[in-house]
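Colleague: structure for this input, please:
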Amino acid sequence: MKLIILDRDGVINEDSDNYIKSVDEWQPVPGSIEAIANLSKAGFTIAVATNQSGLGRGYYSQQTLNDMHGKMLGLVEEQGGSIACIKFCPHTPVDNCDCRKPQPGLVRQIEKELDVSSAGAWFVGDSAKDIEVARSCDCLPVLVKSGKGMRTLSSGMGLNDVAIFDNLLAFSKSVIRD
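Modeller: Coordinates of the predicted model:
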């Protein structure tokens, strides 16, 4: 199984410092749905690992999150692709859980559900937390410049081992080509 793990906000959909709180606010990053569909059709198994502290903060309900994910899945399926699993952390930073990135809990949940090791899988994100969890789980870290990616690039964190792409579509084209 060729596994690719994707962060959600800023990678698949547009991000907001005020949180994505409704299905209407959930808008795909241009090219991201096509990218997921193309990766899926090329034989990759796609999983999503996303911090969703807006749940824990009471900004939206579990049903709203389900509806956002339903929209995402529907758009990918319309293009002939699929997402194998979505794992999310509903906790706030003060909860000290093991599933909030950069902790490895979401990746471990993906491994368990898909019965696969994440070692050597691509982990595509737009934040330092995504890079940190990728490294801690022996994934291949990828930073996209969409979402908070430009902020992450300018943060000064070491990115020598990180592949950097403009967005998920550019990453997908590179991976499929190779």
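Colleague: please count neighbours and contacts with C-alpha atoms only from this point.
Modeller: Fine.
Colleague: how far out from the middle of the chain is stretch 110-117?
Modeller: 16 Å (Cα atoms, centre = their mean, to the nearest Å).
Colleague: what is the subsequent helix or strand relative to the longest strand along the chain?
Modeller: The strand that spans the most residues within the chain, counting by DSSP state E, is strand 44-51. Once strand 44-51 ends, the next helix or strand along the chain (criterion: DSSP states H and E) is helix 53-56.
Colleague: buried stuff in the following helix or strand past that following helix?
Modeller: Going down the chain from helix 53-56, the next helix or strand is helix 62-78, by DSSP H and E. Residues of helix 62-78 classed as buried: 65, 68-69, 71-76 (neighbour count, 16 or more other Cα atoms under 10 Å).
Colleague: list of residues touching the longest strand of the chain?
Modeller: Residues from elsewhere that reach strand 44-51 (Cα atoms under 8 Å, 6 or more residues apart in numbering): 1-9, 36, 39-40, 82-91, 100-101, 106-107, 110.
Colleague: how does it look with 6 Å?
Modeller: 2-8, 83-89, 100, 106 (Cα atoms under 6 Å, 6 or more residues apart in numbering).
Colleague: are any of these buried, and which?
Modeller: For those, buried by 16+ other Cα under 10 Å: 3-8, 83-89, 100, 106.
Colleague: strands along the chain, start to end?
Modeller: Going by DSSP E, the chain shows strands at 2-6, 44-51, 85-89, 122-125, 140-144, 163-165.
Colleague: of those, give the one that comes closest to residue 155.
Modeller: strand 140-144 (12.7 Å; Cα to Cα).
Colleague: one more to put side by side:
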Amino acid sequence: MGSSVTSQLRAVLFDRDGTLVVDVPYNSDPGMVRAMPGAKSVLDSLRARGLAVGVISNQSGVARGILTEADVAGVNARVEELLGPFDVWEVCFHGPSDGCACRKPEPGMVHSACRRLGTHPSEAGLVGDIGSDLGAAEAAGARGVLVPTQVTRSEEITAAKLVARDLAGAVDLLLGGA
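Modeller: All right, here's what the predicted structure looks like:
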């Protein structure tokens, strides 16, 4: 019944801010976390299909001295309270000039998440709201889907191979429209 694309997809990774939750720049307050519309039902449907779900998040506020790692952990815990458990979390605390291998659009967090999940990047999809999310997916060999928000630049939308209106549409694209 399912297409070969469906059988190959074993994990869906999501950007946190602007994708799973409403973006609050450098948020340190779990009370300000708000789920994006439809996020919980999309995640629950992936879990019900037996697919792994994970979060891949740049948090440069730590390197910038605006947030602590504990602040980020508190916000992430609230994300799980609202959206359910994730199989893997990958967070980069580095700043843009640190030259790390993890910060999106570098592929490090995608590679690490897939390693931890026991999947190959070709079996993973990554859903995000900006070009660096898709850059990380492409660099890692995963399939990226852009779900634009008001902060997504038009050139990022134009450059994206797969664009969806919302999270449900993004997952449909990853599942081959099934």
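Colleague: got a TM-score for the two of them?
Modeller: The TM-score (TM-score structural alignment, normalised by the length of the first structure) is 0.84; 169 aligned residues with a Cα RMSD of 2.1 Å.
Colleague: which bit of the first structure covers stretch 30-40 of the second structure?
Modeller: Residues 23-33 of the first structure are matched to stretch 30-40 of the second structure when aligned by TM-score structural alignment.
Colleague: and the contacts of the matching stretch?
Modeller: The contact list for stretch 23-33 of the first structure (Cα under 6 Å, 6+ apart) reads 12-14, 68, 76, 168-169.
Colleague: can we see that at 8 Å?
Modeller: By Cα under 8 Å, 6+ apart, stretch 23-33 of the first structure touches 10-14, 20, 64, 67-68, 71-72, 75-76, 79, 146, 167-169.
Colleague: check contacts around the corresponding residue of the first structure for residue 69 of the second structure.
Modeller: In the first structure, the residue matched to residue 69 of the second structure (TM-score structural alignment) is residue 62. Residue 62 of the first structure is in contact with residue 55, counting by Cα under 8 Å, 6+ apart.
Colleague: kindly provide the distance from residue 62 of the first structure to residue 90 of the first structure.
Modeller: When distance is defined by Cα to Cα, to the nearest Å, residue 62 of the first structure is 9 Å away from residue 90 of the first structure.
Colleague: could you name every residue contacting both of those two?
Modeller: Shared contacts of residue 62 of the first structure and residue 90, counting by Cα under 8 Å, 6+ apart, come down to residue 55.
Colleague: gap between the alignment partner in the first structure of residue 122 of the second structure and residue 53 of the first structure?
Modeller: Using TM-score structural alignment as the criterion, residue 122 of the second structure maps onto residue 119 of the first structure. To residue 53 of the first structure, residue 119 of the first structure is 26 Å away according to Cα to Cα.
Colleague: also residue 87 of the first structure?
Modeller: Residue 87 of the first structure is 13 Å from residue 53 of the first structure, by Cα to Cα.
Colleague: over to residue 86 of the first structure?
Modeller: Residue 86 of the first structure sits 15 Å away from residue 53 of the first structure, going by Cα to Cα.
Colleague: if we can go back for a sec, pick out whichever of residue 119 and residue 53 of the first structure has more residues nearby.
Modeller: Using other Cα atoms under 10 Å, the more surrounded residue of residue 119 of the first structure and residue 53 is residue 53, with 18 against 15.
Colleague: how about that one, what does it touch?
Modeller: 89-93.
Colleague: same check on residue 64 of the first structure?
Modeller: Taking Cα under 8 Å, 6+ apart, we find residue 64 of the first structure in contact with 21-23.
Colleague: 10 Å instead, please
Modeller: Contact analysis of residue 64 of the first structure by Cα atoms under 10 Å, 6 or more residues apart in numbering lists 21-23, 55, 70.
Colleague: got it, and residue 107 of the second structure?
Modeller: Here residue 107 of the second structure is in contact with 101, 121, 132-142 (Cα under 10 Å, 6+ apart).
Colleague: the corresponding residue of the first structure for it and residue 138 of the first structure, how far apart?
Modeller: Mapped onto the first structure by TM-score structural alignment, residue 107 of the second structure lines up with residue 104. In this view, residue 104 of the first structure and residue 138 of the first structure are 11 Å apart by Cα to Cα.
Colleague: same check, this time on residue 162 of the first structure
Modeller: Counting by Cα to Cα, the gap from residue 162 of the first structure to residue 138 of the first structure is 12 Å.
Colleague: start to end distance for stretch 82-102 of the second structure?
Modeller: 26 Å.
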